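*Asks:* need coordinates for the below:
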Amino acid sequence: MALLRGLLVRLAVLAAVLAAIGLMPWLARRDPALTVLRARYPGRETTPAALDAVRAELGLDAGPLALLRDRLAGLARGDLGTSWVSGEPVAGTVLPALAVSLTVMGAAFAVVLAIAGAAALPALRRAADGRRVGTGGVAVAGLAALPEFLVAALGVAVFAAWLGLLPAYGFTGPEHLVLPALAMGLSGGGVLARLARDAVGHVAAEDWVRQWRAAGCTRRRIMRGLLRRALPPLLPQLAIIAVSITGAAVAVETVFAVPGLGRAALAAADAQDLPVLQACMALLVGLGFTAGLLARTAADRLAGPAGTPTAAAPPVHGSRRGALLWIACTAAPLLAAVGYGLVRSGAVATGSRLEAPSAAHWLGTDELGRDVLARLGQGSLWTVGAAVAACAVSYAIALALGFVPRLAHPLAEACNSFPVAIAGMLVVVLLGRGQTGAVLAVVAVSWPPLAAHAAELTARARTAGHLEARLALGAGPWHLLRRHTLPLVAGPLASHAALRLPGMALGIASLGFLGLGAGPDSPEWGASLARSLPYLERAPLAALAPAAAMTAMTLAVMAAVALPGRRRPAR
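*Replies:* The predicted structure is shown next:
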């Protein structure tokens, strides 16, 4: 029953997204006939007769609702329609792109499983032998902190431009698959590796492991038992990683010029080609929904009839001194660079373009002669400031929905299948490019996990024993909400939202990198990275500086999360 309800909610959300795409020109108060006329006939004069001819050809005279009804009915029959821009059948463009994207996504998923397996196998051996299982250290944390668009840019720089080992662009042979698969799979592999080691560590604390070991069971048998117990909580996370790979296809296919669904969707959003955009979105979001349902079904089967969850053991942390040292090594240089850059001028100076680092410009200059370090500091306000705004809005939405768990859980589960790049394309089509649209796109994909957490906190707070005593003493519902339930929800939810702040900042940067967020001339980190890539060989620090800032920010927050708390003395 729960599986059927999840399927129905996902289908309803997908239908709503497709309907929103179909109505976007009218919602944005734009004339779709004008968009099509400019795309098909760039030099033709936009006369009323020409616009009327386009409306008659596309059937726009029937109105948006009739057009939307026909489009959705066609998609339900498998008819993808005709492109508004090229006039060719959409299937001829989208289906070959789907085959390419599935190939790249499959290779990326293999990278994810390979990294997770390489990290989980030693953990299983240590747990089977009764030894302590760690979280994987700096290597795993570093992989998990690398966003896909950043790995793609660095892959082009190192393996294609500098070393010449792999091709940077195109998709004509197996060698073109390596860099895109690594770019899409390394981050997810790092996340799954850390989650797998944590899950194995939790399972290793259960009594049956010690009993099996005392009974003389072989290491191989204990490892199989550990793996079976650790897999159910990992499979839903595997679905989330599959969704992130779907969203990463937009950025990675754009960087490497791979003719896949992500690149086709981005081009359709730019050209306002709604039939192509609808088809691409239906396939991309459908892939994410399918991955989520398959993972949930597999998790239920592995958990057994009772659905027993993995036992919760205390999380494994490193030493406090090591965590503080790691924070100092990542956050302190970033803060110093940002502070120094904020007091410097980032003005255009075309006479000093692409200069090497010097006493006047510590990190050199960019393609317009602007100080790279100054732009880095100014970009922190654009990227982190926008992320703070997105975090605040997501927190408010999640806090409100947390008190309506029947609505929060299904909406969160369905909307969690939308990557930020897809949300960014939808917002751009509706509102146009800009930092405000980037914030809204990040909010659209950031509130679901917070809302699910808020619903759990609310349910736990409402079942607390002291609330019954307060009710018996005559306390009203508003008093209980304001003085008891809300404090129990707001604080932990705020901590959760703060932990997601680096991910939101990377989402803002990824949209800027794709040209869906801040303007191309803004100092925002993602936009700066995209603008500096063509000059990578002459001024590498112009691209490496924002890349290093994004990685350092994420690693610093991850180290802060793992920081052990002070132990209170026993009374």
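
*Asks:* for the rest of this, base every contact and every neighbour count on C-alpha atoms.
*Replies:* OK.

*Asks:* these two touch, right, A295 and A242?
*Replies:* No - here A295 does not reach A242: they are 9.9 Å apart, not a contact under CA atoms under 8 Å.

*Asks:* and the helix or strand containing C391, what does it pack onto?
*Replies:* Counting by DSSP states H and E, the element that carries C391 is helix 372-402. Using 3 or more CA pairs under 8 Å, 6 or more residues apart in numbering; DSSP states H and E as the contact definition, the elements that helix 372-402 packs against are helix 320-342, helix 405-415, helix 435-462, helix 486-499, helix 501-514, helix 525-532, helix 540-561.

*Asks:* which residues belonging to it are considered buried?
*Replies:* By neighbour count with 16 or more other CA atoms under 10 Å, helix 372-402 contains the buried residues 372-384, 386-399, 401-402.

*Asks:* for stretch 51-63, same thing?
*Replies:* L51, V54, R55, L58, L60.

*Asks:* which of those residues fall in helices?
*Replies:* The helices in this structure, assigned by DSSP state H, contain L51, V54, R55, L58 from the buried residues of stretch 51-63.

*Asks:* V243 belongs to a strand?
*Replies:* No - using DSSP: H, G, I helix; E, B strand; the rest coil, the secondary structure at V243 is helix, not a strand.

*Asks:* which non-adjacent residue is nearest it?
*Replies:* For V243, ignoring the flanking residues on the chain, the nearest one in space by CA to CA, 6 or more residues apart in numbering is G288 at 4.8 Å.

*Asks:* make sure that neighbour is actually in contact with T246.
*Replies:* Yes - taking contact to mean CA under 8 Å, the distance of 6.8 Å between G288 and T246 places them in contact.

*Asks:* one more, so I can put them side by side:
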Amino acid sequence: MRVLARGGGLALLWRTVLTAALVCAIGLLPWLSHTDPALTVLKARSAERDPTPETLNAIRDKLGLDDSPLALLGRWLGGLLHGDAGQSWVSGTDVRPAAAQALGVSLLLMAGALAVACATAAAVCARTLWLGSRRRLGDRRAGGTGAAVLAALPEFLVASVLASVIGVQLGWLPALGWYGPQWMVLPSLALGLPAGALLGRMLDDLLPSAFAEPWALAATARGLPPQSVARQALRRCVPGLLPNLGLFVVGLTGGSVAIEQIYDIPGLGRLTVRAALAQDLPVLQTGTLALILLAAATGILARLAARLVIGPALRDGALQSLHRPTPPARGIAPVLYGALLLAVIGFGLPRDPLSLDSSARLKSPSWVHPFGTDALGRDILARIAHGALNTLGTALAVTALALVTGILLGLLPRLSAPVVDTVNALPPVLAGLLVTGIAGSGPWTPALAVAVVAWSPLATHTAALLQQERATTHLAATRALGAGAWYLLWHVLLPAVLPPVTRHALLRLPGIALALAALGFLGLGAQPPSPEWGLLLAENQPYAERAPWAVLAPATVLALLGALAVTTASGVRLPRPKRNSRPAERPGPPAPQAPPDTKPPRADTTLTAASTSPSPTS
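*Replies:* Got it, this is the predicted structure:
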């Protein structure tokens, strides 16, 4: 008990230090970015007013900006201890009521988006559940590329299409404002569909291994209903995804800035980012602190829920491994998608992406312009092809860095868990502003900003899989044969973790590519007329009704990248280990002989303690 209490105390101290460091960095943001806070506040209050020295001095005197940044931060923290978060530098109103109202709106939107995400994930896994519960799955990985295409679509594009088609043209649902339950349907769909598709793909990746465990074979042989077997298979796989589900919850709350902007929703994400752009420090610090506390609470609840579902097996070390070493999958789908993507790039590279033609503005696709033209008469095919070189190259580099960082930090869950919760609480735009303030603006600023936050879901996934793999009977047997810690790490743990985490990283590749370009559009990296894919989507979005091809073309290519990523991820396997491989024996008494190869479970196999589900006879 003392050890557990000491570990919990250290984790709480680590979280407190990280939160204090982040709040201090935000408090120093105007001075880190070398901008005049008084000038920024004046522009936010009244853009037409001249920034005369007298006006700026009056703002400094009123807000106390002549004091040091640490003095300002100390005053804000002192008021926070008494329930006073200060007053907004821009509007002059109290911060706490506005932040509390925005948090309530974001939580309600998050609940709706989470319901949509769970329904979407269930639809993605439905075929695997049906086949697996009837023993028709085999070694085949179910689930097509439709989920990957949906997960690759940018949220603001889905929101724009839903708002223009369902809200404006058909008039079925309201598309602007926040006045009741009807107003939360479209934004919940826009947020929940891509997140649910990604979550469903991750769950679909674990289910075949769960259906191959002895308890599932015995349950099917004893005639348990397929629905019961499928339900227990879900229960077996959910603990490995609960931490990532917690990250989705926080991301849906703080990272829904684009959705809140499109639908005019007064949520916490939009409030925080607007305060960051206006350098309204009291609002920015209060909003960020609320997001951090929400992330910490969600992460703790997710870990407690995982222990509640699978805790006894974790404690007793009586799990079966969900890792099944199978030969690499072969298929024509990755080759087909890769060939299509290369064809688009190859046909577009000889064209000029910057050539303007005022007489060919918003032209529909033709032989001359296969993907049409944009509002300035530029060839969209050329811009997509030239933008692919920079966008895909940087996205691959950031994904590789995030994968390595996520795996390394996932091996140290006590150190990384508080960092993950803190980092995941930051909206990408706010992370970009902080990185810009510290490292300065430049072409690599978006890559650095995305890399700062992209590793967190991979570290969470790694830690969750390691926790279950360390509790397997296979690990205990290998250790009994004389295996040391390094042998277990390299030959048991990492082979079980690397394939699913690598597949997870590939599934996030399209989202990373979009996040990089979106930050560049906000002025934190490459500027127009750079042909990055995110810039193409953002520049052409106002013309979606007049020229839908201007948005559909880059969105289709991005979806093609998602399909390529998920089909390539499905082939990430480790080969079967050699039959004669044995761990190196440690010095000491001779270890017991390795048992012979076990035969497949018979029909009368009983459920052991490795199962997390109740016995079929209960």
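
*Asks:* circling back to that earlier point, quick one, which of A295 and A242 of structure 1 is more surrounded?
*Replies:* When A295 of structure 1 and A242 are compared for neighbours, A242 comes out ahead with 28 against 22, by other CA atoms under 10 Å.

*Asks:* can you list contacts of stretch 253-263 of structure 1?
*Replies:* Around stretch 253-263 of structure 1, the neighbours that count as contacts under CA atoms under 8 Å, 6 or more residues apart in numbering are 94, 96-101, 149, 152-153, 168-171, 180, 247, 249-252, 280, 284, 514.

*Asks:* any chance of a PyMOL selection covering the buried ones in those residues?
*Replies:* For anyone working in PyMOL, the buried entries among these, judged by 16+ other CA under 10 Å, can be selected with:
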select buried, resi 94+97+98+100+101+149+152+153+168+169+171+180+247+249+250+251+252+280+284+514
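
*Asks:* look at the equivalent of D379 of structure 2 over in structure 1 and say how many residues are nearby.
*Replies:* Taking TM-score structural alignment for the superposition, D379 of structure 2 sits opposite D371 in structure 1. Applying other CA under 10 Å, we find 29 residues neighbouring D371 of structure 1.

*Asks:* D371 of structure 1 against G364, yeah?
*Replies:* Yes - the pair D371 of structure 1 / G364 is scored as a contact, 6.2 Å apart, by CA under 8 Å.

*Asks:* mind listing the strands for the stretch 51-200 of structure 1?
*Replies:* In order along the chain, the stretch 51-200 of structure 1 carries no strands (DSSP state E, counting those that start in this stretch).

*Asks:* can you give me the helices in it?
*Replies:* With helices called from DSSP state H, counting those that start in this stretch, the stretch 51-200 of structure 1 shows them at 64-76, 91-128, 137-144, 148-155, 178-204.

*Asks:* so for L501 of structure 1, which of the ones you listed sits nearest?
*Replies:* helix 137-144 (14.9 Å; CA to CA).

*Asks:* what does that closest one correspond to over in structure 2?
*Replies:* So in structure 2, the equivalent range for helix 137-144 of structure 1 is 144-151, judged by TM-score structural alignment.

*Asks:* can you tell me what sits against the matching stretch?
*Replies:* When contacts are defined by CA under 8 Å, 6+ apart, stretch 144-151 of structure 2 is touched by residues 124, 193-198, 200-201, 507, 559-560, 562-563, 565-567.

*Asks:* now with 6 Å, please.
*Replies:* Where contact means CA atoms under 6 Å, 6 or more residues apart in numbering, the residues beyond stretch 144-151 of structure 2 that reach it are P194, A197, L198, A559, G562, A563, V566.

*Asks:* one step back: Serialize the ones in helices among the buried residues of stretch 51-63 of structure 1 to CSV and add fields for distance to W212 of structure 1.
*Replies:* As requested, these are arranged in CSV below (distance: CA to CA, whole Å):
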residue, distance to W212 of structure 1
L51, 77
V54, 74
R55, 73
L58, 69
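
*Asks:* now for the residues you listed: which two are most distant?
*Replies:* Every pair in these was compared (CA to CA); the two farthest apart turn out to be L51 and L58, at 10.7 Å.

*Asks:* neighbours around the nearest residue to N416 of structure 1 once chain neighbours are set aside, how many?
*Replies:* Closest residue to N416 of structure 1 in three dimensions, ignoring its sequence neighbours and counting by CA to CA, 6+ apart: P448, at 5.8 Å. Neighbourhood size, P448 of structure 1 [other CA under 10 Å]: 25.

*Asks:* P448 of structure 1 contacts A414, correct?
*Replies:* No - the pair P448 of structure 1 and A414 fails to qualify as a contact (CA atoms under 6 Å) at a distance of 8.5 Å.

*Asks:* ok, the aligned residue in structure 2 for the residue nearest to V243 of structure 1 to N244 of structure 2 distance?
*Replies:* In structure 2, the residue equivalent to G288 of structure 1 is A295, according to TM-score structural alignment. According to CA to CA, to the nearest Å, A295 of structure 2 and N244 of structure 2 sit 12 Å apart.

*Asks:* which one of the two has more residues nearby?
*Replies:* Per other CA under 10 Å, whichever of A295 of structure 2 and N244 has more neighbours is A295, with 27 against 22.

*Asks:* report the buried residues of the helix or strand where that one lies.
*Replies:* A295 of structure 2 is part of helix 281-316 when elements are defined by DSSP H and E. Taking 16+ other CA under 10 Å as the neighbour-count basis, helix 281-316 of structure 2 is seen to contain the buried residues 281-296, 298-300, 302-303, 305-306, 309-311, 313-314.

*Asks:* with that, I have no additional questions.
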